[in-house]
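Student: can't give you the sequence, but here's the structure:
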C-alpha cells in the first residue's frame, strides 16, 4: 500500500494527537495474538484488523455453529460448519488485506503454549474456560508478555490488563482457578449478543493503547453490568 493510501486509510487514528504517525507505525509493526475467535475474539479481531495491526494471530480449534451467530459477528451463515480460524481469515482479508493473518488451528495446551505465545508482543485472551486462561496467564508471566484479559456472562463482563511491565497477573486477582464444571457459562446461562461487542471493543482499545505506548491503568479490573448499566473499576 502506498504511503498516501496508508494515511488515507488510517487518517482518523493518525489525527489523534496521542497516536499520530509514530503510533500508527507501531500498530502496523505490532504482533498480536488473539486466543479465541468467538464472542470476545470477534470484536477484538475486527477492530485490531481495522486499525492495521501488522501481524494478527488467531488461535481456535472450534467450528462455527448456528448459535454462535448472535454474538460472534465476524462469522455468518455461510461460515457454519467451517473452522473459526478459517472464517476469521476470510473476514480479515476482506476488511484489510495488508494485515498478516496467522490462523492457529489447534487447542492451546501445555504442549504448545510457549511456542505459540513467544512469537507475539501482546496476548489478548478471549478464551471461554479457566484452565486455558490460567495456562495463558502463567506463560505470559514466564515470557514477560502483556496480557489483555476479558470475560462475559449474561449481561456482565470484566476487563483487565495483566502482567504489563511487571504489573500483577491473574493469580494476584484469583489465586487458583475454579473447576470449570462448577462455573456457569454462556452455554448454560446465555449471553446477550451485544455484550461481547462492548467488552471485546474495550479489550481492543486496551491492546491498541499498549501497542502505541499510551498510559494504561494497571492492577485494576473493570466490572461491566449492562443490565443495571453500572461500570466499576476495582484495585487488586
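Tutor: Everything's here; your move. Model, not experiment: these values are computed from the prediction. Numbers count the residues shown, from 1 in each chain.

Student: okay, CA-based contacts and neighbour counts for the rest of this
Tutor: Fine.

Student: From the chain's centroid, how far away is the top helix by length along the chain?
Tutor: The helix spanning the most residues in the chain, taking DSSP state H as the definition, is helix 195-212. Computed by CA atoms, centre = their mean, to the nearest Å, the chain-centroid distance of helix 195-212 equals 7 Å.

Student: For that helix, which outside residues touch it?
Tutor: 19, 23-24, 26-27, 30, 39-44, 47-48, 71, 122, 124, 148-152, 154-159, 161, 215-216, 226 (CA atoms under 8 Å, 6 or more residues apart in numbering).

Student: And here is the other one:
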C-alpha cells in the first residue's frame, strides 16, 4: 500500500508531524472504523475521520433527518429533511475525501445482528443515544475483541471513553439500563456545540488509538467535559468481576 500524489498533498500536515509521518498515514489508510449512530456525535466524528484519511468507514444508523436534528448535526441541511442520514453521510464523505471507502447500513444494531455488522473493523465508535443499543454494541465488541470508543453528550456535559476486553462499557453502567426507556437529549436537551466537541474528541482518541500515540493506555479511562465550567477531567473505570459481558474474560 502506498500514498498517491494527491494523498501526499492532502495529508501533508499529518505527514510532517513526527508522531505520524508517512508510515502513520498509511496505517490510517489501512484502518477500518464502524461508526454506530450518525446523529450529533457521529456528525462531529465522521468529517474528522474522513478528513484524516481513515481508509474504510462503516456508518450505521436507521434514522432520517428531522428538523430538530439541525441544531447539533452539521452534516445535514434543511433541504434534506426526511432523507436517510447514512446516505447523506456517505455523499459527504465522497465529496470530502474520495480515498475513503464508505459502507452504509440503514439499520439498527440488535443482539441478533451486532456481531455480523461490526465484525472486521479495527475500532468501533458508538455515538447512539440509548443504553439498550450501547450495551448491545458493547457486548458485540467484547465478543469480537474489537476496541470500543463510547461517546455521549447531554445538556452541557460530554463523556468519551475507550473500552477494551475489560473493563467494558457494561462495567461502567451495569445492567440497570438494558431497557430502551431512558432519558435522551430529546427529553433533557443538549447544547448543539457539545456534540461537535465530543464527536471531534472521539475522532481524536480514535486516531490516537489507531496510531498508538501518547505513550499510555487509555482503555478504561473516562474523559468528562463540563461545558459550563469549560474543563476536562479523567476517571479510571474499574472492571466489574461480576460483569456478565466481560467478567469471565
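Tutor: Nice, thanks for sending it over. On a predicted model such as this, the values are computed, not experimentally measured, just so you know.

Student: re the thing from before, which members of the contacts of helix 195-212 of the first structure are positioned in helices?
Tutor: Counting by DSSP H, those contribute 23-24, 26-27, 41-44, 47-48 to helices.

Student: Closest to residue 194 of the first structure out of these?
Tutor: Here the nearest of these to residue 194 of the first structure, counting by CA to CA, is residue 43; it sits at 10.3 Å.

Student: What residues does the closest one make contact with?
Tutor: With contacts taken as CA under 8 Å, 6+ apart, residue 43 of the first structure has the following neighbours: 72-74, 196-197, 200-201, 204.

Student: how near is it to residue 179 of the first structure?
Tutor: Per CA to CA, to the nearest Å, residue 43 of the first structure is found 28 Å from residue 179 of the first structure.

Student: Also residue 68 of the first structure?
Tutor: Residue 68 of the first structure is 24 Å from residue 179 of the first structure, by CA to CA.

Student: Please identify which of the two sits among more neighbours.
Tutor: Taking other CA atoms under 10 Å, residue 68 of the first structure and residue 179 do not tie; residue 68 has more neighbours (17 against 10).

Student: Regarding that one, what is its secondary structure?
Tutor: Following DSSP: H, G, I helix; E, B strand; the rest coil, the label given to residue 68 of the first structure is helix.

Student: Spell out which residues sit in contact with it, please.
Tutor: Neighbours of residue 68 of the first structure in contact, by CA under 8 Å, 6+ apart: 38-39.

Student: where does the aligned partner of it in the second structure sit relative to residue 195 of the second structure, distance-wise?
Tutor: Under the alignment (TM-score structural alignment), residue 68 of the first structure maps onto residue 69 of the second structure. In this structure, residue 69 of the second structure and residue 195 of the second structure are 11 Å apart, going by CA to CA.

Student: again, but for residue 129 of the second structure
Tutor: 11 Å.

Student: overlap in contacts of the two?
Tutor: residue 152.

Student: give me the element residue 116 of the second structure is part of.
Tutor: helix 114-118 (DSSP states H and E).

Student: average offset between that helix and the first structure?
Tutor: Helix 114-118 of the second structure differs from its equivalent in the first structure by a mean of 0.7 Å after superposition (mean CA distance after the TM-score superposition for the first structure).

Student: what does that helix contact?
Tutor: Counting by CA under 8 Å, 6+ apart, 34, 109, 124, 136-137, 140-141, 143-144 sit against helix 114-118 of the second structure.

Student: do that again at 6 Å, thanks
Tutor: For helix 114-118 of the second structure, the surrounding residues in contact (CA atoms under 6 Å, 6 or more residues apart in numbering) are residue 140.

Student: Report the distance from that helix to the chain centre.
Tutor: 15 Å.

Student: Same question for stretch 85-92 of the second structure.
Tutor: That offset, for stretch 85-92 of the second structure, works out to 16 Å (CA atoms, centre = their mean).

Student: same check, this time on stretch 206-215 of the first structure
Tutor: 13 Å.
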